[in-house]
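fold the following, please.
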Amino acid sequence: MPLRPDARSILQGQFQPKVAIGGVGGSGTRVLSHGLALAGIHMGDDQNPAGDDLAYTGLFCWPGILDVEAERLHALMELYLLQGSGQPNGPLERAAATLSANWEAVAGASRHDHDRAWAQVRLEGIRDRLLAQATGTATSAVRPWGWKEPNCHLMADRWLEALPTLRYVQVIRHGLDMAFSKNLNQAKRWGPRLIGTPLPVGPTQALDFWLHSQRRFVELSARYPDRVLALRYEDLCRQPRDTFVRLLNFLDLSTDDDTVDQMVKLVRPSTSLGRYRSRDLSVFSERSLRDLESMGFEISPN
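Just a heads-up that it's a prediction; the model follows:
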């Protein structure tokens, strides 16, 4: 689903985003966002402590976005790209009109984890950035940029099709560890819409959602083999230097020792690594466990 023809060139070359990072929530994406910031990538003007780009969260992380008609979704994508790029020209008036036209729908969208006031703050930030770009008061210099928002794996195919130079990185953690995570926000938000997940969400529903996301990622990798990278959270914890070098090479960024050393210092392996080994796996179907193993994830004994 490409952006409409007149929108493919809305961003000049130096303002094109370099990378998007996603993954099922709780998979360890934050260290990549903070690491790439050390490597010189601007990862957003409105971030939470986990490094999520909250402008993306505000515009795209509500279940109804999956049913938005193509033309409206294109316009929201253009809006996000313009406000994130810092580009001082381009169709800023059109972006402002898109923001105005969608303000109520986005601010009032049903979100189980954020209220209307939170969404309003995100939209006001987007408005202020567009205004600064239009009036020439934006202070950001031209710099490589990107975003990290775990939920963006749901729209990764849209972004890759719309932006021919974009690279996408998905952080993947063992599905059984994810199934027993307390962070079930994505399964709650998207599961009912995508795979008919019943509420409340427990370990079996969380694993079903993880398997669904993995199948989608396999398809995405086959479609864009040179523009998509999978990074295992377990590799990041056990072999941080090699994993970061692999990431930097994928993005054509410098792998100088000082930068990599700083990135490695960010890694704090979770104490929940391998937590599934102490849990009752009989709650999962044999088929789900076989599917997980077929994706390359071993089920180790206690």
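
CA atoms for contacts and neighbours, from now on please.
Noted.

which residues touch Glu234?
Glu234 is in contact with Arg173, His174, Leu273, counting by CA atoms under 8 Å, 6 or more residues apart in numbering.

again, 10 Å this time
Glu234 is in contact with Ser27, Gly28, Val171, Ile172, Arg173, His174, Pro240, Pro269, Ser270, Leu273, Gly274, counting by CA atoms under 10 Å, 6 or more residues apart in numbering.

pretty sure Phe244 sits against Asp256.
No. If you go by CA atoms under 10 Å, Phe244 and Asp256 don't touch, sitting 11.1 Å apart.

higher neighbour count, these two?
Phe244 (23 against 11; other CA atoms under 10 Å).

before we move on, what SS does the more buried one have?
helix (DSSP: H, G, I helix; E, B strand; the rest coil).

number of residues surrounding the closest residue to it other than its chain neighbours?
Leaving aside its sequence neighbours, Phe244 sits nearest to Val260 (CA to CA, 6 or more residues apart in numbering; 6.8 Å). Number of residues near Val260 (other CA under 10 Å) recorded here: 21.

which helix or strand contains Phe209?
Applying DSSP states H and E as the criterion places Phe209 in helix 203-223.

what is that helix packed up against?
Here helix 203-223 touches helix 156-162, strand 167-172, helix 175-179, helix 185-195, strand 228-232, helix 286-294, going by 3 or more CA pairs under 10 Å, 6 or more residues apart in numbering; DSSP states H and E.

here is the second sequence; please produce its structure so I can put it next to the first one:
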Amino acid sequence: MTPPLTILSQSDADELARTEPVVVMSRGHSGTRVLSWALAALGIHMGTLRSEPAGDCQDRRFTGAIKKVADSRIGTCSTRAPGARETRRFRRALWRYLRGVPRDGRRWGWKFPETYLIGGVVDTVVPRARYLHLVRDGRDVAFKSHLTDDEGRRLGRTILGHLGLLGRPRHLQAAGSWAYQVQRFRALRPVLEPRVHRLTFEQLCTRPVETMEAVAGFLGLPMTDECRRYLAEQVRPEKVGQHRGEDPAKLRAVEALIGETLAAEGYPPAAR
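Predicted coordinates for the structure are as follows:
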């Protein structure tokens, strides 16, 4: 087992800063699982395990550090320079993760939805990172549960408390959490351009091969037959627009809460 790193040398920090990881930026339940495994099928090491279908990075110390840093960033401007403690925590955790990445010449990266909340910290530590910004209709996300809208989880409680949504119906908590995270990253995007490629869940479901070919091109990688096979077997177009089957009254409440963000991301309210 790799011993814990308490101090990271300047040369190690500099080496880390020269890397170019592929980072999935997205709210949970936005199609991140499919994107992560599609990236793995392109040959990118994403820290995944076949036994864990969510496609998250399985380095628990790394993902635990992401959650702690995210919790400390709630309520701050996403473009505000991160504090020294936040930066040190994330840098050490990322360095430990990188030490476990096979040195076989493959690209590497990770998917863990809470990373969406700490874009400024990631950019400080790895300023050459490439970002895949995946967005899904917030009305679909509103009727799914994730730890960032769960007041029984520390991070979820922090986000919902900041938004004034503690004790509110779960569909409103999930919708508010989605809008908050999307808005934070949108504010940060001008700082990260042109290292950001935006795609939508709807594109990934309805035009999967074309969408992943564009992703591969952005990353400077060839499209692979393995990726095409994965998309053919796993992508489900019927998952687009799932909110249409929900209670109309709840849906109206969701649209009233997050309508501005929906419109800004290209999801106009449904005609009544």
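
TM-score for these two?
Put the two chains on top of each other and the TM-score (TM-score structural alignment, normalised by the length of structure 2) is 0.77; 245 aligned residues with a CA RMSD of 3.0 Å.

nearest to Ile41 of structure 1, out of the helices and strands packed on helix 203-223 of structure 1?
Of all these, it is strand 167-172 that lies closest to Ile41 of structure 1, at 13.0 Å by CA to CA.

against structure 2, where does that closest one fall?
Aligned by TM-score structural alignment, strand 167-172 of structure 1 falls on residues 130-135 of structure 2.

what is the mean deviation of that stretch from its aligned residues in structure 1?
When structure 1 is overlaid, stretch 130-135 of structure 2 sits 1.3 Å from its aligned residues on average, using mean CA distance after the TM-score superposition for structure 1.

chain center to that stretch: distance?
From the chain centre to the centre of stretch 130-135 of structure 2 is a distance of 7 Å (CA atoms, centre = their mean, to the nearest Å).

wasn't the residue nearest to Phe244 of structure 1 part of a helix?
Yes. Membership of Val260 of structure 1 in a helix is supported by three-state DSSP.

quick one: it from Arg216 of structure 1, how far?
31 Å (CA to CA, to the nearest Å).

quick revisit: would CSV of the helices and strands packed on helix 203-223 of structure 1 with mean neighbour count and distance to Asp46 of structure 1 be doable?
Output for these, formatted as CSV (neighbours: other CA atoms under 10 Å; distance: least, CA to CA, whole Å):
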stretch, mean neighbour count, distance to Asp46 of structure 1
helix 156-162, 19, 20
strand 167-172, 25, 20
helix 175-179, 24, 27
helix 185-195, 19, 20
strand 228-232, 19, 25
helix 286-294, 14, 35
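
dump the ones you listed to JSON lines, plus distance to Leu220 of structure 1.
Listed next are these as JSON lines, based on distance: least, CA to CA, whole Å:
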{"stretch": "helix 156-162", "distance to Leu220 of structure 1": "7"}
{"stretch": "strand 167-172", "distance to Leu220 of structure 1": "10"}
{"stretch": "helix 175-179", "distance to Leu220 of structure 1": "19"}
{"stretch": "helix 185-195", "distance to Leu220 of structure 1": "17"}
{"stretch": "strand 228-232", "distance to Leu220 of structure 1": "8"}
{"stretch": "helix 286-294", "distance to Leu220 of structure 1": "17"}
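
aligned partner of Gly164 of structure 2 in structure 1?
So, by TM-score structural alignment, Gly164 of structure 2 is matched to Gly196.

follow-up on the earlier one: with structure 2 overlaid, how far apart is the helix holding Phe209 of structure 1 on average?
Compared with structure 2 after fitting, helix 203-223 of structure 1 has a mean deviation of 1.7 Å; criterion: mean CA distance after the TM-score superposition for structure 1.

buried sites along that helix?
Buried residues in helix 203-223 of structure 1, defined by neighbour count with 16 or more other CA atoms under 10 Å: 203-211, 213-214, 217, 220-221.

so what corresponds to Thr87 of structure 2 in structure 1?
By TM-score structural alignment, Thr87 of structure 2 lines up with His74.

any idea how far its match is from Leu194 of structure 1?
Relative to Leu194 of structure 1, His74 of structure 1 is positioned 21 Å away (CA to CA).

do the same with His212 of structure 1
9 Å.

now the helix or strand containing Ser100 of structure 1: which residue numbers in structure 2?
Secondary structure from DSSP H and E places Ser100 of structure 1 in helix 92-107. Per TM-score structural alignment, helix 92-107 of structure 1 has no counterpart in structure 2.

for that helix, packing partners?
Short answer (3+ CA pairs under 10 Å, 6+ apart): helix 92-107 of structure 1 packs on helix 54-60, helix 70-85, helix 116-135.

indicate which one of these is closest to Ser9 of structure 1.
Minimum separation from Ser9 of structure 1 across those (CA to CA) falls at helix 70-85, 10.4 Å.

buried residues, the closest one. List them.
73-85.

now stretch 7-26 of structure 1
Within stretch 7-26 of structure 1, the residues that count as buried by 16+ other CA under 10 Å are 7, 10-11, 15-26.

which one of the residues you listed is nearest Arg116 of structure 1?
For those, the nearest to Arg116 of structure 1 is Gly25 (21.9 Å; CA to CA).

I appreciate the help and will end here.
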